[in-house]
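Enquirer: Sharing a model prediction with you, sequence too.
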Amino acid sequence: MADEFYFNTETGQVEQGKQTTWAHLMGPYPTREAAQHALDKARARSEAWDEQDREDS
């Protein structure tokens, strides 16, 4: 859909609508801003999961 946004991990750019292969896309996101922060959000989640794993060990 053209009203969804994706973060392209290969180019580092936000795309409006699905323009490239799924292999390099994160999303969809409802806004351009949300897509721009996709890597930050994924990094934060990963760090939280790593911390939880350390606490569970």
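Expert: Great, that's in hand.

Enquirer: rest of the way, CA atoms for contacts and neighbours
Expert: Will do.

Enquirer: Relative to residue 56, how far out is the residue nearest in space to the middle of the chain?
Expert: Nearest to the mean C-alpha position of the chain, counting by C-alpha atoms, centre = their mean, stands residue 38 at 3.2 Å. The span separating residue 38 from residue 56 equals 27 Å under the rule C-alpha to C-alpha, to the nearest Å.

Enquirer: Second structure follows, compare the two:
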Amino acid sequence: MATEYYYVLATGQVEEGRQTGASGRMGPYASREEAEKAMAIAKERNERWEKDDRAWNDED
């Protein structure tokens, strides 16, 4: 099984494997580098989803 990396919300650190409870982490990510970008990835996804929602509701 490949190593999974998680971004820990409370500390902003990356951990290897599941060490923190599910509600306190984001992931899994395939690499440490990807996990380090977790907040930026989430922000981009949220912005895209909000744009899609506005388009769906004819708000644009």
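Expert: The structure has been received and is ready for your questions. In this text, all values refer to a predicted model and were calculated from it rather than measured experimentally.

Enquirer: quick one on the thing from earlier: the residue nearest to the centre of the first structure reaches residue 28, doesn't it?
Expert: No. In this structure residue 38 of the first structure lies outside contact range of residue 28 using C-alpha atoms under 8 Å: 9.9 Å.

Enquirer: Strands of the first structure, residue ranges please.
Expert: 5-8, 13-16, 25-29 (DSSP state E).

Enquirer: Would you tell me which one of these is buried the most?
Expert: When the strands of the first structure are scored by mean count of other C-alpha atoms under 10 Å, the highest mean neighbour count falls to strand 5-8 (a mean of 25).

Enquirer: how big is the offset of that strand relative to the second structure?
Expert: Strand 5-8 of the first structure differs from its equivalent in the second structure by a mean of 0.4 Å after superposition (mean C-alpha distance after the TM-score superposition for the first structure).

Enquirer: neighbouring contacts of that strand?
Expert: Residues from elsewhere that reach strand 5-8 of the first structure (C-alpha atoms under 8 Å, 6 or more residues apart in numbering): 13-18, 24-32, 35-36, 38.
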